[in-house]
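S.K.: I'll drop the sequence and a predicted model, then ask my questions.
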Amino acid sequence: MAFAILNGQLIDRSEAKVDIEDRGYQFGDGVYEVIRIYNGKMFTVNMHLERLAKSLDSIGISFPFTEQQLTEMLEMLIEKNNLQLGIIYLQVTRGVAPRNHAFPAEPVQPMLVAYTKQLERPIHHLQNGVKTMLVEDMRWLRCDIKSLNLLGNILAKQKAAESGCFEAIQHRGQAVTEGSSTNVFIVKNKLLITHPSDQHILRGITKEVILQLCREHDISIEERVFTLEELAAADEVFLSSTTSEIMPITEVDGKMVGNGLPGPITRKLQAGFVQEIEKQCGAL
């Protein structure tokens, strides 16, 4: 039997259902997190739950559980599902109310759903790199909120999938923002450059770990907007996310990045990232 959490209760996953007037279902009125599990332990869980709290605060949802209570629930879910390697998907919506664009006039109970999924590490792609393509960033201007409104991301990802690419790199005019479900980094002359964590991108948890690794390993960093021209001229390009970790990009829009192989800065950060995983969760 697989288990899920519904509003604080551990139940059979097959029985985890929400009302058709749940505002997440009707409006995308909610937020979510995806937390990586290694050796049955959550990686960077505190950072994820802090971001969840900020997203909830940004859209005015009062969450009924403390961070400690939520952590204990998620740990119980991992144990009950006997998950060693995978993810937890966690979603909070404003709750169930008669359909109306404005927030419910009377307070409603937020809806919490969480479940696990087995997911292997993408070893082949981590070792060999992936192909990507460019798409215009057509999303709204509060990408820092990890909301359920993902249609723009989905359309970009689908376009990449149809073109045989792993990811779509989005840009607003000449300014590169992020991937459809990832943050993007370039390296030029040993300098790492990535978009600042403002309203135009999601503040990636893996990105934050990477920036800390750069400080620890004396890798020079600039958090600034970079252009399509800079992307095309980069020595190295890579993306990051909870499930992709630190993923080398070897091709952008059919053009080879560098010599077509993962570069030395990318490799150094990958090694440091594995060390951080093992520090928190044990040997891989």
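M.R.: Great, that's in hand.
S.K.: CA atoms for contacts and neighbours, from now on please.
M.R.: Fine.
S.K.: Quick one: neighbours of Glu33, just the number.
M.R.: By other C-alpha atoms under 10 Å, 21 other residues sit near Glu33.
S.K.: Please verify my assumption that it contacts Met47.
M.R.: No. Counting by C-alpha atoms under 8 Å, Glu33 does not reach Met47; the two are 10.5 Å apart.
S.K.: Does Gly95 touch Pro107 like I think?
M.R.: No. Contact criterion C-alpha under 8 Å: Gly95 and Pro107 do not qualify, at 9.3 Å.
S.K.: Return the distance of the single longest helix found in the chain from the chain's centre.
M.R.: The residue-count maximum for a helix in the chain (DSSP state H) belongs to helix 264-281. Distance of helix 264-281 from its chain centroid, counting by C-alpha atoms, centre = their mean, to the nearest Å, is 18 Å.
S.K.: Give me the distance between Gln26 and Val108.
M.R.: Counting by C-alpha to C-alpha, to the nearest Å, the gap between Gln26 and Val108 amounts to 15 Å.
S.K.: List the residues that contact Asp235.
M.R.: Ile186, Val187, Lys188, Asn189, Val257, Gly258, Gly263 (C-alpha atoms under 8 Å, 6 or more residues apart in numbering).
S.K.: Neighbours of the fourth one, how many?
M.R.: Asn189 has 9 neighbours, counted by other C-alpha under 10 Å.
S.K.: ok, and the closest non-adjacent residue to it?
M.R.: Distances taken as C-alpha to C-alpha, 6 or more residues apart in numbering place Asp235 nearest to Asn189, at 7.2 Å, with adjacent residues excluded.
S.K.: what does the first one give?
M.R.: Taking C-alpha to C-alpha, 6+ apart, and ignoring the residues beside it in sequence, Ile186 has Val237 as its nearest neighbour in space, at 4.4 Å.
S.K.: can you check Asp198 too?
M.R.: Asp144 (6.5 Å).
S.K.: Ok, Glu33 next?
M.R.: Spatial nearest neighbour of Glu33, excluding adjacent residues (C-alpha to C-alpha, 6+ apart): Leu90 at 5.2 Å.
S.K.: Quick check: the one you found touching Lys146?
M.R.: No. Counting by C-alpha under 8 Å, Leu90 does not reach Lys146; the two are 11.4 Å apart.
S.K.: one step back: any idea which element the residue nearest to Ile186 lies in?
M.R.: Following DSSP states H and E, the helix or strand that holds Val237 is strand 236-241.
S.K.: Show me what counts as buried in the helix or strand just after that strand.
M.R.: Downstream of strand 236-241, the first helix or strand assigned by DSSP H and E is strand 245-252. Neighbour-count burial for strand 245-252, counted by 16 or more other C-alpha atoms under 10 Å, picks out Glu245, Ile246, Met247, Pro248, Ile249, Thr250, Glu251, Val252.
S.K.: now the angle from strand 245-252 to helix 264-281?
M.R.: Strand 245-252 and helix 264-281 are oriented at 160 degrees to each other (axes from the mean of the first three to the mean of the last three C-alpha atoms, to 10 degrees).
S.K.: so how far is strand 245-252 off the chain centroid?
M.R.: 16 Å.
S.K.: put this beside the first:
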Amino acid sequence: MGTVYLNGDFVDADQARISPMDRGFLLGDGVYEVIPVFNGVPFRLDEHLQRLARSLREVRLNDPHDGAGWRRLCQELVARNGGGHLSLYLQITRGVGATRDHGFPEPPVAPTVFMTTSPLPVPVPAADQPARTAGVAAITLDDIRWGRCDIKSVSLLANLLLRQQALDAGAAEAILIRQGQVTEGAASNVFLVRDGAIHTPPLSHHLLGGITRDLVIELCQEHGLPVRERPLQAAELADADEIWLSSSTRDVLPVTRLDGQPVGDGSPGDTWKTLANHYIGFKRHLCGLN
């Protein structure tokens, strides 16, 4: 089962234990990060750690480590699990309270820090193989989540219900609509292409600032692909030439069917293929992939 990190110790996964009074278990009171690792190299690690620090600030949790400390822990856990291609998970909760109480423990208790890894298939069947990617189906659903989706909280029940509804419908993802506007996917960010221009919703409390989302924008700007952050009306999805999903563990994935209808001509579009080639070039350079 591999090695995990828990509150200062590296232990076998089947030996790791937390208290049932931990607020993450009882109340979902914590935050997390998921970092892809390629060839033993955590991808965009600094950006992920910056987002983790922001989430901790927003929920009023002291960061248990500085950036250098987190980097050392990440690198050691990756090494202890053999390097290679992994998904690296970090979770920090408010710790173990004396009682189950909605108020924060007073005085504060030590946070619970947990880190684990799992295998990550590479190449990811999307941006790594543009010529062989068929794309995925998605459905649109009402965004029923809370009002602070910019915090990467462990409280994910609404996301789970939305993703499962998509899976039950034979789709890979749910694209979420709030008051007539596109926010994001249940576990991804959303891009729309129309007449060669790329659009994505602007950052707000209603969506997570995705690390892959930011990289896609950077690559578009670097390579002269017109990209714009602006509110997207739900009705624009039906007229899109292309729709993409981005996430740390699935790269940039083309949506070729939405709500049972083809997107564009029903195959991955040329703009996505161009971006995907830039994306895999960046990843190969950074992580030494062949």
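M.R.: Perfect, I can see it now. Note that this is a predicted model, so its numbers are computed, not measured.
S.K.: correct me, but the residue nearest to Asp198 of the first structure touches Pro196?
M.R.: No. Between Asp144 of the first structure and Pro196 there is no contact under C-alpha under 8 Å: 10.8 Å.
S.K.: The buried residues of strand 245-252 of the first structure: which two are farthest apart?
M.R.: Pairwise distances across the buried residues of strand 245-252 of the first structure peak at 18.8 Å for Glu245 and Val252 (criterion: C-alpha to C-alpha).
S.K.: can you pull out the strands in the stretch 51-200 of the second structure?
M.R.: All strands of the stretch 51-200 of the second structure, identified by DSSP state E, counting those that start in this stretch, fall at 86-93, 112-119, 136-142, 173-178, 181-185, 189-194, 197-200.
S.K.: deepest of those strands, which one?
M.R.: strand 181-185 (a mean of 25; mean count of other C-alpha atoms under 10 Å).
S.K.: Quick one: average offset of that strand versus the first structure, please.
M.R.: Strand 181-185 of the second structure differs from its equivalent in the first structure by a mean of 0.6 Å after superposition (mean C-alpha distance after the TM-score superposition for the first structure).
S.K.: Report the aligned residue range of the first structure for that strand.
M.R.: Alignment of strand 181-185 of the second structure against the first structure: residues 175-179, by TM-score structural alignment.
S.K.: thinking again about what came up before, trace the residue nearest to Asn189 of the first structure over to the second structure, please.
M.R.: Checking TM-score structural alignment: Asp235 of the first structure goes with Asp241.
S.K.: how close does its match get to Gly147 of the second structure?
M.R.: Counting by C-alpha to C-alpha - Asp241 of the second structure and Gly147 of the second structure are separated by 30 Å.
S.K.: Could you do Val263 of the second structure as well?
M.R.: Per C-alpha to C-alpha, Val263 of the second structure is found 30 Å from Gly147 of the second structure.
S.K.: quick revisit: just put the buried residues of strand 245-252 of the first structure in CSV and tack on distance to Leu155 of the first structure.
M.R.: Shown next, in CSV, are the buried residues of strand 245-252 of the first structure (distance: C-alpha to C-alpha, whole Å):
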residue, distance to Leu155 of the first structure
Glu245, 22
Ile246, 23
Met247, 21
Pro248, 23
Ile249, 20
Thr250, 23
Glu251, 20
Val252, 18
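S.K.: residues touching Ile205 of the first structure, list them.
M.R.: Thr44, Met47, His48, Ser241, Thr242.
S.K.: Trace Arg139 of the first structure over to the second structure, please.
M.R.: So Arg139 of the first structure corresponds to Arg145, using TM-score structural alignment.
S.K.: Quick one: residues contacting Ala68 of the second structure.
M.R.: Ala68 of the second structure neighbours (C-alpha under 8 Å, 6+ apart): none.
S.K.: Hmm, I typed the wrong one, I wanted Ile201 of the first structure.
M.R.: Contacts of Ile201 of the first structure by C-alpha under 8 Å, 6+ apart are Arg142, Cys143, Asp144, Thr177, Glu178, Asn183, His195.
S.K.: Leu77 of the second structure versus the residue mapped onto it from the second structure, what's the distance?
M.R.: Aligning on TM-score structural alignment places Ile201 of the first structure opposite Leu207 in the second structure. Distance of Leu207 of the second structure to Leu77 of the second structure, given as C-alpha to C-alpha: 30 Å.
S.K.: residue in the first structure matching Glu222 of the second structure?
M.R.: Under the alignment (TM-score structural alignment), Glu222 of the second structure maps onto Glu216.
S.K.: Can you give me the separation between its match and Lys190 of the first structure?
M.R.: 15 Å.
S.K.: And for Ile59 of the first structure?
M.R.: Computed as C-alpha to C-alpha, the Ile59 of the first structure to Lys190 of the first structure distance reads 39 Å.
S.K.: do the same with Phe238 of the first structure
M.R.: Counting by C-alpha to C-alpha - Phe238 of the first structure and Lys190 of the first structure are separated by 14 Å.
S.K.: More neighbours: the two, which one.
M.R.: Neighbour comparison, Phe238 of the first structure and Lys190: the larger count goes to Phe238, with 22 against 14 (by other C-alpha under 10 Å).
S.K.: Skip the chain neighbours and tell me the closest residue to that one.
M.R.: Closest residue to Phe238 of the first structure apart from its sequence neighbours, by C-alpha to C-alpha, 6+ apart: Pro248 at 4.3 Å.
S.K.: now swap in Pro119 of the second structure and tell me
M.R.: In space, Pro119 of the second structure is closest to Leu86, 4.6 Å off (C-alpha to C-alpha, 6+ apart).
S.K.: Check Ile151 of the second structure too.
M.R.: Ser55 is the one closest to Ile151 of the second structure (C-alpha to C-alpha, 6+ apart), at 5.1 Å.
S.K.: Hmm, Glu33 and the one you found touching each other?
M.R.: No. If you go by C-alpha under 8 Å, Ser55 of the second structure and Glu33 don't touch, sitting 9.4 Å apart.
S.K.: Can you pull the residues that touch both of the two?
M.R.: Lys152.
S.K.: Mind jotting down where the helices sit in the stretch 51-200 of the first structure?
M.R.: For the stretch 51-200 of the first structure, the helices defined by DSSP state H, counting those that start in this stretch cover 67-80, 123-128, 151-162.
S.K.: closest to Val18 of the first structure out of the ones you listed?
M.R.: Nearest of these (C-alpha to C-alpha): helix 67-80, 18.8 Å.
S.K.: gap between the closest one and the chain center?
M.R.: 20 Å.
S.K.: What residues of it count as buried?
M.R.: Quick answer for helix 67-80 of the first structure (16+ other C-alpha under 10 Å): Glu67, Thr71, Met73, Leu74, Leu77, Ile78.
S.K.: With distance to Leu269 of the first structure as extra columns, can I get those residues in a markdown table?
M.R.: Listed next are the buried residues of helix 67-80 of the first structure as a markdown table, based on distance: C-alpha to C-alpha, whole Å:
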| residue | distance to Leu269 of the first structure |
| --- | --- |
| Glu67 | 29 |
| Thr71 | 28 |
| Met73 | 32 |
| Leu74 | 29 |
| Leu77 | 31 |
| Ile78 | 28 |
